[in-house]
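K.L.:
Curious how this folds, go ahead:
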Amino acid sequence: MSVAKSIQENLHFLLAETATHLALLKDYLTLPTATIPMRLLDRQGYVENLKLSIHNHCLREMSSSDQDDKDYQLLRSIEVIASQLERIVELSRDAVMQSAHIQHRGMIKVKGFLAMLNRVNNGLASIEPALSAKDTRQALKIGKVERHLDTAYQKQLKHYSRLLKKEKHPADRISLIMLAHIIEQMGNAMLRISEAIISASMGQHFSTDRYHAFNASVTELKTANDIGRLEFTPIAETKSGSAINALSSADEGSGYHAIFKDGRKRKLKEEKQRVKNWHDIFPGLAPKILAYQKQGDSAALLIEHLAGQTFEQILLDGSDKLLQQALNHLTRTLSQIWLETKTKKPVSAAYMKQLAKRMKDVYAIHPEFRQPAAGIGGVALPAFDDLLKQMQGLETGVKAPFSVYIHGDFNVDNIIFDPQEKRINFIDLHRSSHMDYLQDVSVFMVSNYRLQVFDPRVRQRIMDLCHAFYRFARAFAREQGDKGFEIRLAMGLIRSFATSTRFILDKSLSERMFSRATYLMERLLESDSKPKHPFVVPVKEIFIG
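P.N.:
Purely as a prediction, here's the structure:
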């Protein structure tokens, strides 16, 4: 994309004006005059107008229908750069004003402050060429200004803090510490500019940590000889905060080389270990980990790209034949996994405890769900929280008679079926563990129900699938002598129906899901008071509409 001339020119003027402000600050530190603060204040409106002009032009460009994702990212990056340049200008003015408070000018270590400002100047000079060429190496150098300024600030802080103890001119020493801190903050602005240029180059937002992890990961991808020619396509962003992208060559038809997933180190480290466990337990089910990189609190995984479609894609867009084929392979695979990983150790999923921990988040999104106890025509309607407390008591001592190795987050978009190879694969495995198999069953059923698709034909497919999956799980339970199947499944469904509403803003769908959780609670508690009538999950009533 060729950036509009008006944007280029205004950005050039803004860079020049930022450099002018830094020069005036350096002059004031070297030889203060009364005119410099006034000159800075007089130029304030000009800088703001330049930034607003850049933002407005970028907005008009982004509203154009012929912009692709990379064009959008470039324009967003330019907006960020303009805002951060204005921030540096503001900090320059603040630094002059802070410096004006210093009574004893001889206390200023001018050389140290000028060295810090020269770092910023050098970074500014690199912005235009780095942005024009989308040069990530140059962008990283710009970002290093932040680290250099932080180091310089720490030295200044240590020096002036030590002198504070001498009790001579303490106000000046405090002002000098504040001055150093103001200039140090310019480094943060330079880091944001660096990341904006990297993001423009990559076509989506990248922090420096994320870019380093990405760069280190793809060097281990043998099929990608030229990193610069890799296409980076966003696939998803998980609720746990990870971003998932597909890597492919710029050549058309080359297909994906791998999946790049980055996020919090703890989550990805867990996933790496869980994938290893799956390879040991059930080889071929989980994708291969091609590379793992960590940087601070962040980490990245380079994962084998798996052919096929997610179960969600097949459910929504696939033929009836393909959906049935996928379901058959899924249930067959699950039966094998459950039988091969089954242990005799009883285990509790603590569904109600899980639900109680998440209710604060549910109420934050849907405060209307927090209703007091009420009554209709003499019929008591207890509050949801009261029902939950009763359910927690009911769950005490409820355990699965055995444990199996489960996925742990068994949503329809975490299951892949390849019809060519007739193979099921699992992805997003950081929650896998030995647990009650009904946790996966209940999550799968509710993840189908909560799909925000309202076409009657598709909704009917979803309901039919839920019923079929229930029949499969019930048959497995009977074969294994699992007499608590219905009660634990109901508890799992309650947990999933209620907690999933925190991700759904559609009022009608979220209310239907929450009502189903409430209804199942009431039915379970009622059944507990009538031991002669064994509880059965009302699947037909729950999974309809």
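K.L.:
When you work out contacts or count neighbours from here on, use the C-alpha atoms and nothing else.
P.N.:
Noted.
K.L.:
Just give me the residue right at the centre of this protein.
P.N.:
Among the residues of the chain, the smallest C-alpha distance to the mean C-alpha position (C-alpha atoms, centre = their mean) belongs to G241, namely 2.4 Å.
K.L.:
show me what contacts that one?
P.N.:
For G241, the set of contacting residues under the criterion of C-alpha atoms under 8 Å, 6 or more residues apart in numbering consists of 263-264.
K.L.:
Go again with 10 Å.
P.N.:
G241 makes contact with 262-264, 267, according to C-alpha atoms under 10 Å, 6 or more residues apart in numbering.
K.L.:
Wait, a strand at it?
P.N.:
No. The assignment for G241 by DSSP: H, G, I helix; E, B strand; the rest coil gives coil, which leaves it out of any strand.
K.L.:
my guess is V120 contacts K26, does it?
P.N.:
No. Taking C-alpha atoms under 10 Å as the definition, V120 is not a contact partner of K26, at 11.7 Å.
K.L.:
Let me see the contact set for L157.
P.N.:
With C-alpha under 10 Å, 6+ apart as the criterion, the residues that contact L157 are 151, 163, 173-174, 176-178, 180-181.
K.L.:
circling back to that earlier point, quick one: which of the contacts of G241 has the most company?
P.N.:
Among the contacts of G241, D262 has the most neighbours (other C-alpha atoms under 10 Å), with 25 neighbours.
K.L.:
In space, what's closest to it - neighbours in sequence excluded?
P.N.:
Once its chain neighbours are removed from consideration, D262 has its nearest residue in A300; the separation is 4.1 Å (C-alpha to C-alpha, 6 or more residues apart in numbering).
K.L.:
Quick check: the residue nearest to the centre of the chain vs T341, distance?
P.N.:
Counting by C-alpha to C-alpha, to the nearest Å, the separation of G241 from T341 is 30 Å.
K.L.:
and this one, so I can compare the two:
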Amino acid sequence: METPEGLDQHFRFLVLALETQARGTQIFLLDPVRKGMPKLHSRKRYIDNLKTVVDNECFGLIHSRASLSRSLVNRVRAAQRICDSLARIGDILVSVAEQAADHSCREFQAAMDVEGTFSPITAGLAPIQRALAKGKMDAALSICRVGSELDRACANGAEKLMAALQEGGDPGHLVSVLCVLRDLGRVGCELLNIGEAILFSILGEHIDIEQFHALKKTLSKSGRADSVESIDYRAIKGTRSGCRVGEVRGAGTRHEAGSRIYKEGPLEKIRREKENNSRWQQYCPGLVPEVYSFHAQGKNGSLLLEFLPGETLDAVIRSAEEAVVKSALDTLERTLFAVWDRTAVTAPRATDYIHQIQARLADVLAVHPAFFRESTSVGRAAAHSVRELLTGCAAIEKELAAPVSVFIHGDFNTSNVVYNNATGRVHFIDLHRSRDFDYVQDASVFLVSLFRTPVFDADCRRRINGAIGRFHKGVEAFSIQRGDASFAVRLALALARSFYTSTRFELNTDFARAMYNRALFLLEKVQGFQGGDWAAFRFPEEVLYY
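P.N.:
The predicted model follows:
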């Protein structure tokens, strides 16, 4: 691994200073006459100065060179994180000595095992510099383990002191020792952070120790021969569902055939995605990625999935040639409508589009506080408030059960559709929201995801509008084929839901307001038609275009 000499030297001095400070604090706690406090304070100032020097070198290195290797950038970023933790450990050690200063050595030794508590601190600090400089995975894991064990040991010691206090023990020194143990437990947390920072410098992605173990076990269950130390892990997608998604590739492997997708997150979502994946494979084999392994650990779960080569549909629409865009849309519609036909169930299905708006309203208003209109009137003309519109349309929606339901994707954004031009196939990803429901939900989400494409070039916008128009016509044809008389009004409610709730992801106020106004327009149109024949409701197609 590349080694900037100046950075390494100052970083090593910083770690050595912390090791010395830890030993000095231990000696201070065991010293019957409590000498050495000035030296601890002096060394703390030295630690702070070294941290500043290392920080400056890290920033200077990143900003002064035109190009840096990925491994060096990762190492510099990790060094900065470690410096922050080391400085906090330095603060904690001085605080521990100050709390012990008013108590005798004998009192502290009676209440806690000083040598036994400080031993893991020095054991955790010793390998830091080498682990970072050499990229030692085993040393990083050892530091994480020491940190966890120290935190756990201090917590157990604190529980015993609390019990002693409840039994009438002398609070004069027990409370001070209790505070010392709490502080030393924080040292354990900082050591854990340091170990995870070194893991980041090796893997190139932020990953905590539990996620690391989940990745290791998931790879093992898949039967891959690669050790975690030899894989290249790269985050490829940030999700709003709280899941981590990354590409796992064997060391030295550049071809996509050697890649897998690793997904980790809340157990319920991961388990649901695995189950939904199985259903999709039954209905349309090869449409969704194959699951290679599943691992559950506590409240989290992880999947290792097939890597699907190709481009997401939003990328295809923005940048591919016209013929490729047409082929992608043709394939998508043919595939999607075939799945709808295969999974269709003709039976009334209640919908919840207005409830979905209401459930996300707080998130919308946190980003756009003005997007909640109060009722207004000018002469005889009146405009309903958002609250009145939602209440009225919720009552209307109860009368509009979908006559047919299908197995929907559940989050049918253009970014969750992958098109492989080489094979002429589409694939669906991110399936944890799939369920049996009104097909109009997937249609509305897809249409608004096209509308939300953040491109305003006239030619590209024409292409996007063309995709919107043809998809709307295709869904409308499906509704006619199924004799769906309330399709138009349900589409209006579903689009109002998608337009309104999408504003929480859009910081461009003008564009967000364009979606907000369309949502209100659709809600007003539905409410104004109440009492009429819903089969005669005309959907205002112009709201789909920007």
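K.L.:
on that earlier part again, show me which of the contacts of L157 of the first structure is closest to D440 of the first structure.
P.N.:
Proximity of the contacts of L157 of the first structure to D440 of the first structure was ranked by C-alpha to C-alpha; the top entry is T151 with 50.1 Å.
K.L.:
thought that closest one was touching I183?
P.N.:
No. Counting by C-alpha under 10 Å, I183 is not a contact partner of T151 of the first structure; they are 11.9 Å apart.
K.L.:
between these two, who's got more neighbours?
P.N.:
In this comparison of T151 of the first structure against I183, neighbours counted by other C-alpha under 10 Å, the higher total goes to I183 at 23 against 14.
K.L.:
how close does the more buried one get to A364 of the first structure?
P.N.:
In this structure, I183 of the first structure and A364 of the first structure are separated by 40 Å, where distance is defined by C-alpha to C-alpha.
K.L.:
returning to what we had before: looking at this, the residue nearest to D262 of the first structure is in a helix?
P.N.:
No. A300 of the first structure: not assigned to a helix; according to three-state DSSP it is strand.
K.L.:
so T20 of the second structure makes contact with F118?
P.N.:
No. With contact taken as C-alpha under 10 Å, T20 of the second structure and F118 are classed as non-touching, separated by 12.0 Å.
K.L.:
What's the residue nearest to D262 of the first structure aligned with over in the second structure?
P.N.:
Matched by TM-score structural alignment, A300 of the first structure corresponds to S302 in the second structure.
K.L.:
Now for that match, how many residues are close by?
P.N.:
29.
K.L.:
Please list all residues in contact with it.
P.N.:
S302 of the second structure sits next to 211, 214-215, 217-219, 243-245, 262-267, 269-271, 274, 293-296 when contact means C-alpha under 10 Å, 6+ apart.
K.L.:
Over to R152 of the second structure?
P.N.:
With contact set as C-alpha under 10 Å, 6+ apart, R152 of the second structure has these partners: 146, 158, 185, 188-189.
K.L.:
Double-check that it belongs to a helix.
P.N.:
Yes. Going by three-state DSSP, the assignment for R152 of the second structure places it inside a helix.
K.L.:
Hmm, I544 of the first structure is touching D464, no?
P.N.:
Yes. Assessed by C-alpha under 10 Å, I544 of the first structure is found in contact with D464 at 9.0 Å.
K.L.:
now the strands for the stretch 301-450 of the first structure?
P.N.:
The residue ranges that make up the strands of the stretch 301-450 of the first structure, judged by DSSP state E, counting those that start in this stretch, are 309-310, 374-376, 379-381, 404-406, 415-418, 423-426, 433-435.
K.L.:
Reformat those strands as a markdown table; add distance to A139 of the first structure and mean neighbour count.
P.N.:
A markdown table is the format used below for the strands of the stretch 301-450 of the first structure (distance: least, C-alpha to C-alpha, whole Å; neighbours: other C-alpha atoms under 10 Å):
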| stretch | distance to A139 of the first structure | mean neighbour count |
| --- | --- | --- |
| strand 309-310 | 37 | 20 |
| strand 374-376 | 62 | 9 |
| strand 379-381 | 62 | 11 |
| strand 404-406 | 44 | 23 |
| strand 415-418 | 38 | 22 |
| strand 423-426 | 37 | 21 |
| strand 433-435 | 42 | 19 |
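K.L.:
okay if I get those as JSON lines plus distance to E9 of the first structure?
P.N.:
As requested, these are exported to JSON lines (distance: least, C-alpha to C-alpha, whole Å):
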{"stretch": "strand 309-310", "distance to E9 of the first structure": "47"}
{"stretch": "strand 374-376", "distance to E9 of the first structure": "66"}
{"stretch": "strand 379-381", "distance to E9 of the first structure": "67"}
{"stretch": "strand 404-406", "distance to E9 of the first structure": "58"}
{"stretch": "strand 415-418", "distance to E9 of the first structure": "49"}
{"stretch": "strand 423-426", "distance to E9 of the first structure": "51"}
{"stretch": "strand 433-435", "distance to E9 of the first structure": "57"}
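K.L.:
where do the contact lists of T20 and F118 of the second structure overlap?
P.N.:
When contacts are counted by C-alpha under 10 Å, 6+ apart, T20 of the second structure and F118 are jointly contacted by Q26.
K.L.:
follow-up on the earlier one: and which of the contacts of G241 of the first structure is nearest Q392 of the first structure?
P.N.:
Checking the contacts of G241 of the first structure against Q392 of the first structure by C-alpha to C-alpha gives K267 as the nearest, at 28.5 Å.
K.L.:
quick one: which helix or strand includes the closest one?
P.N.:
K267 of the first structure is part of helix 265-281 when elements are defined by DSSP states H and E.
K.L.:
Okay, buried residues for the next helix or strand after that helix please.
P.N.:
Downstream of helix 265-281 of the first structure, the first helix or strand assigned by DSSP H and E is strand 289-295. Burial within strand 289-295 of the first structure, assessed by neighbour count using 16 or more other C-alpha atoms under 10 Å, is assigned to 289-294.
K.L.:
from these, which single one is nearest S510 of the first structure?
P.N.:
Distance to S510 of the first structure across the buried residues of strand 289-295 of the first structure (C-alpha to C-alpha) is lowest for I289, with 36.5 Å.
K.L.:
From K342 of the first structure, how far out is the closest one?
P.N.:
Using C-alpha to C-alpha, which is the criterion applied here, I289 of the first structure is 26 Å from K342 of the first structure.
K.L.:
How about T238 of the first structure?
P.N.:
Distance check for T238 of the first structure against K342 of the first structure: by C-alpha to C-alpha, it reads 29 Å.
K.L.:
same check, this time on R332 of the first structure
P.N.:
Spatial separation of R332 of the first structure from K342 of the first structure under the definition C-alpha to C-alpha is 15 Å.
K.L.:
Please identify which of those two sits among more neighbours.
P.N.:
A count of neighbours by other C-alpha under 10 Å puts K342 above the other of R332 of the first structure and K342, at 16 against 13.
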